[in-house]
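**Q** sequence unknown, structure follows:
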């Protein structure tokens, strides 16, 4: 049997990603032929609104799709088996804009459509890139935070956020500090956190200051909204200190000066420690020694390091990818969709809709039988 090809279209948030992926059922080999992405960025201190993000996706869909097909080197769109798109979860307007683009291509070229769960796409791409066999999955992004393990053709959720996602917590705190959104706010928060280990000259080392923030682990679940609120209060206190010092005043005796670097360091250490705790508990429950970190926040080097220390203490290992694959992209949607298509799954055109709420454990993982 010859390799099969799929075009994947992802647009659940501010990144429009389109790519071509191939899978050979005979050898179970996967090849990435193209992975094109275009990001909508808003000014520092602001977030991205659904209507503006949707307009961005509509404006760039055709050019990104053309580049993906050209880079893949396909002689004809007819070489594709199916068009895959993100059905959810995500932001409603961007999801809809991308789905309309995918539906147009499928109708134009006479191809099947496959609606894909965004999280399942992350997991399948992570498994292929890292070679992780049957890991506990930590899925962390701007819109989702879940601890997952596979059982009986479902990705079962063992723990999750009770309010906002960890990525949303970090992104919103970046707005509080007026940190730029380019290339993405979480990355810039991470770079500031690294500077907490140095004095202002960037050379002289120091002990980073760990400020007091809530630690909100509730069984297997986490809560991040209270942490964000407390971090915002510390940021307000920092601004008062800066104003006092700028006017020639001095801090109270024994009062530590708060810096953006220490704030970012503290936020990362707190929320990532929470994620490591619930992931370790899930590993103990299912008897796994592998951890796979997926989603945009999974690019964070500090999270990977903390998870790696925990995994090694348990005699295990951690698997993660770089920004090409952990940040939202089209090939992860193409891969998960193609695997489903091979087992006979199709999304009828009249059902090629989107939903902002699409549970990871709602998906029948028909291509896995282990």
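**A** Sure, I can see it. Remember, predicted model here, so these are calculated numbers, not experimental data.

**Q** When you work out contacts or count neighbours from here on, use the C-alpha atoms and nothing else.
**A** OK.

**Q** in the stretch 101-250 of the chain, which spans are strands?
**A** 112-117, 136-140, 145-151, 154-160, 217-218, 221-222 (DSSP state E, counting those that start in this stretch).

**Q** Residues in contact with the fifth one: which ones?
**A** The list of residues contacting strand 217-218 from outside it, by CA atoms under 8 Å, 6 or more residues apart in numbering, reads 223, 274, 278.

**Q** what do you get if the cut-off is 10 Å, keeping everything else the same?
**A** 159, 160, 161, 162, 223, 224, 271, 273, 274, 275, 277, 278 (CA atoms under 10 Å, 6 or more residues apart in numbering).

**Q** Pick out the most distant pair among the residues you listed.
**A** Pairwise distances among those were taken by CA to CA; the largest, 16.6 Å, belongs to 162 and 273.

**Q** Distance to residue 196 and neighbour count added to the contacts of strand 217-218, as a markdown table?
**A** Formatted as a markdown table, the contacts of strand 217-218 follow (distance: CA to CA, whole Å; neighbours: other CA atoms under 10 Å):
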| residue | distance to residue 196 | neighbour count |
| --- | --- | --- |
| 159 | 31 | 21 |
| 160 | 29 | 23 |
| 161 | 28 | 22 |
| 162 | 30 | 14 |
| 223 | 25 | 22 |
| 224 | 22 | 23 |
| 271 | 17 | 24 |
| 273 | 18 | 16 |
| 274 | 21 | 20 |
| 275 | 22 | 27 |
| 277 | 24 | 15 |
| 278 | 26 | 23 |
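
**Q** Check it against this one:
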């Protein structure tokens, strides 16, 4: 159970929300509770991941089918672990976007059905806002610069006038997508996640190879960097296995490529985050999104923040990687401000911008 006082006026009675997340390859359900004494409690957080075979990505159709197969069990487990019934809920929250169209729609249908069956208000949630609000809740960060890094999103964000403003972002592919695609190129497993396996492989790397460093003002670009890294796999010095190659200085191994790719992309992210900190005068950095659980990224960001007299706030994979409880938290904040999504407006959007959401619960 995680507890922290939230910034809103405490509710007059305990409030319960079920959050449903399914924007990519994870189907998640979580139950969040806000109490009259001003505390917030995570009652359950359950998820299941779709892992395609090595060398393959997850297609929207297959991912949606996975979500349909697992959503009933995931919801039942979340409700059971929370020790409540569906009738106890005050609202049902779901990811409205951004994300992959078919998986988003499959979960939205379930949320709409539950809302009608149990006559509960429906709350559509922006996926990124869910990450940010969960990060603020778990870490205690007050007004940080947010680095949002995941398979589908890369943004540097800061709060101003009831909006989360985007200071910089990727101009092409997201950092998580870059890492995942390279993992497929060199045949790393998708279990538990290709990015995590890149992180493990990078720890064995010994050579920092030259790669394009593409920061453009406050924005970044990863597609050229990915292509340049892939090109090394056709180099005559490349060996698909590092076994026996440790004493040969001219050999390039998969571990070297993972190390070089990871160091370069994270350096780019640290640079634009530091610029945002300098611009708004912040001493806090909050890292959210699936890639945010990468320990090396946290270390590099920590070095930068320490030099500026600041702090880095990060979470482990329970709350960093897509989950239902972050949707429940952001949805319950909206619900407490009087927001409700009508059935007519309960559609999904693959491109739902972070700065489109009115953050009414913050001063």
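**A** Done, it's in. All values derive from a computational prediction rather than experimental measurement.

**Q** ok so, going back, for the strands of the stretch 101-250 of the first structure, which one sits closest to residue 364 of the first structure?
**A** Here strand 154-160 is closest among the strands of the stretch 101-250 of the first structure (CA to CA), at 5.7 Å.

**Q** by how many degrees do the closest one and strand 136-140 diverge?
**A** 60 degrees (axes from the mean of the first three to the mean of the last three CA atoms, to 10 degrees).

**Q** show me where the stretch 1-150 of the second structure has strands.
**A** Counting by DSSP E, counting those that start in this stretch, the strands of the stretch 1-150 of the second structure are 15-21, 26-34, 40-49, 91-97, 122-126, 145-149.

**Q** Format the ones you listed as TSV; extra columns: mean neighbour count.
**A** Converted to TSV, the strands of the stretch 1-150 of the second structure look like this (neighbours: other CA atoms under 10 Å):
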stretch	mean neighbour count
strand 15-21	29
strand 26-34	27
strand 40-49	21
strand 91-97	30
strand 122-126	27
strand 145-149	26
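
**Q** Residue 10 of the first structure pairs with which position in the second structure?
**A** Matched to the second structure by TM-score structural alignment, residue 10 of the first structure sits across from residue 21.

**Q** centroid residue for the second structure?
**A** For the second structure, the residue sitting closest to the mean C-alpha position, by CA atoms, centre = their mean, is residue 289 at 2.2 Å.

**Q** Which residue of the first structure is paired with it in the alignment?
**A** For residue 289 of the second structure, the residue aligned by TM-score structural alignment is residue 295.

**Q** can you check residue 361 of the second structure too?
**A** Residue 361 of the second structure maps onto residue 367 in the first structure, by TM-score structural alignment.

**Q** Reformat the contacts of strand 217-218 of the first structure as TSV; add distance to residue 1 of the first structure.
**A** Shown next, in TSV, are the contacts of strand 217-218 of the first structure (distance: CA to CA, whole Å):
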residue	distance to residue 1 of the first structure
159	40
160	40
161	43
162	46
223	48
224	48
271	47
273	47
274	46
275	43
277	45
278	43
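
**Q** In helices, which of those fall?
**A** Those of the contacts of strand 217-218 of the first structure mapping onto helices are 271, 273, 274, 275, 277, 278, per DSSP state H.

**Q** which residue lines up with residue 96 of the first structure in the second structure?
**A** So residue 96 of the first structure corresponds to residue 105, using TM-score structural alignment.

**Q** wait, that match sits on residue 63?
**A** No. With contact taken as CA atoms under 10 Å, residue 105 of the second structure and residue 63 are classed as non-touching, separated by 11.2 Å.

**Q** Need the three-state assignment for the match of residue 361 of the second structure.
**A** Using DSSP: H, G, I helix; E, B strand; the rest coil, the structure places residue 367 of the first structure in coil.

**Q** what about it, neighbour count?
**A** When neighbours are counted by other CA atoms under 10 Å, residue 367 of the first structure registers 15.

**Q** What separation is there between it and residue 218 of the first structure?
**A** Residue 367 of the first structure sits 34 Å away from residue 218 of the first structure, going by CA to CA, to the nearest Å.

**Q** Identify the residues contacting whatever residue of the second structure lines up with residue 112 of the first structure.
**A** Counting by TM-score structural alignment, residue 112 of the first structure lines up with residue 121 in the second structure. The contact partners of residue 121 of the second structure, by CA under 10 Å, 6+ apart, come to 17, 89-93, 112, 114-115, 335, 339-343.
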